[in-house]
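Undergrad: Turn this into a model:
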Amino acid sequence: MTEVTAVDVLLDGFGRVHESVARVLDGLTAAQLTHRVGGTANPIAWLVWHLTRVQDDHVAEVAGTEQVWTADGWAKRFDLPLPVDDTGYGHGGDQVAAVTAPADLLLDYHRAVHERTEDYVRGLRAADLSRIVDESWDPPVTLAVRLLSVIEDDLQHVGQAAFVRGVLPRSRPDREDPDS
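TA: Okay, here's the model as predicted:
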């Protein structure tokens, strides 16, 4: 029997996030991706973009690399009316509504971030996980805690997206608008 390491657990967690993102996006229309439950809740497109931006930002920071968002041209592909370093943190309603993208673009960006994350995590040793990456907290945040926090935040957001998907009004095949 092979011993399971902390790196294995992190890889499994990030893998579960990626699988969940793919499931939640599967087959959605533009109207479904931007539907806001109750008229104000965060839509699936924003939730997936945000969770991916945060993962990209946080993993790039601890890895000491440029974010996939800018390094690989995703910011240009999305062409959002937001600052290039925006991750969605603190967004108001208008900013949330500005995040629109087709499911395939959202999934492709998430896949690129997931691959970069896996490459980084696979290269870690157990001793690396104790490295302090943020001293502004008490206790200071280790690399292990930061990566677990990203997984937890991602799972919260993809769970919210799955909820929104589950309550989407059933659209008629001849109509794009789920509110119709």
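Undergrad: all contacts plus neighbour counts: C-alpha atoms, from now on.
TA: Will do.
Undergrad: Distance from stretch 30-46 to the middle of the chain?
TA: On the basis of Cα atoms, centre = their mean, to the nearest Å, stretch 30-46 sits 16 Å off its chain's mean C-alpha point.
Undergrad: Sequence B follows; please return its structure for comparison with A:
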Amino acid sequence: MKATEVLADGYGRIREVVHEVVEGLSAEELNARTDAAANSITWLVWHLTRVQDDHVADASGLEQVWHAQDWVTRFALPLPADATGFGQTPRQAGSVRVDSGELLLGYFDAVHEQSLGFLRGLSAADLNRVVDERWDPPVTLGVRLVSVLADDLQHAGQAAFVRGALERRQRAGGQAER
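TA: This next block holds a predicted model:
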């Protein structure tokens, strides 16, 4: 198996978890927070998607799907157009809300397809190309793609945890905080 095929498989696993977490939930459940400072499923999935979109687009020279396909308008968030979630306050994170999981999954799937298209066109040698010289040592494409993969899987796992916590709370008759 080629290194690029391993990466594509890893990115596919992100997609599996994201779909498992989001599908079947109401807007209220997606936007719920387990406490006032916690991240919602909406924020976690939006953030992991924005990070993948931003980082893979930068590394590939492609335009971010967020802008190219006008997801920024579809989400209509009260945040700067280039926001990815880094450094957001709990209040800002709480402002990331959706009316349905279809919006989240639509954006995620569009980013996933662009990322896979890029990955499929890579050779093993491409992974050694330096994409960010602000670090010591400079970051290669391979390291950047693994970094996005690891970050996205962590956030997808966090979203799965939140879903489980909300489901347990609902079974116990409690309500999530909004």
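Undergrad: who's in contact with the aligned partner of A126 of the first structure in the second structure?
TA: In the second structure, the residue matched to A126 of the first structure (TM-score structural alignment) is A124. By Cα atoms under 8 Å, 6 or more residues apart in numbering, A124 of the second structure lies in contact with 2-4.
Undergrad: Give the buried subset of these as a PyMOL selection command.
TA: Buried residues among the contacts of A124 of the second structure (16 or more other Cα atoms under 10 Å), as a PyMOL selection:
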select buried, resi 4
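Undergrad: so of the contacts of A124 of the second structure, which ones are in helices?
TA: In helices, defined here by DSSP state H, the members of these are 3-4.
Undergrad: any idea how far Q114 of the second structure is from H55 of the second structure?
TA: From Q114 of the second structure across to H55 of the second structure, the span is 12 Å (Cα to Cα, to the nearest Å).
Undergrad: Tell me which residue lies nearest the centroid of the second structure.
TA: Geometric centre of the second structure, nearest residue: L48, 1.9 Å, by Cα atoms, centre = their mean.
Undergrad: Show me where the second structure has its strands.
TA: Ranges of strands in the second structure, per DSSP state E, are 130-132, 139-140.
Undergrad: Let's have the ones you listed in JSON lines, adding mean neighbour count.
TA: Putting these into JSON lines (neighbours: other Cα atoms under 10 Å) gives the following:
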{"stretch": "strand 130-132", "mean neighbour count": "16"}
{"stretch": "strand 139-140", "mean neighbour count": "16"}
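Undergrad: pull the longest helix from the first structure.
TA: Criterion DSSP H: the longest helix present in the first structure is helix 143-167.
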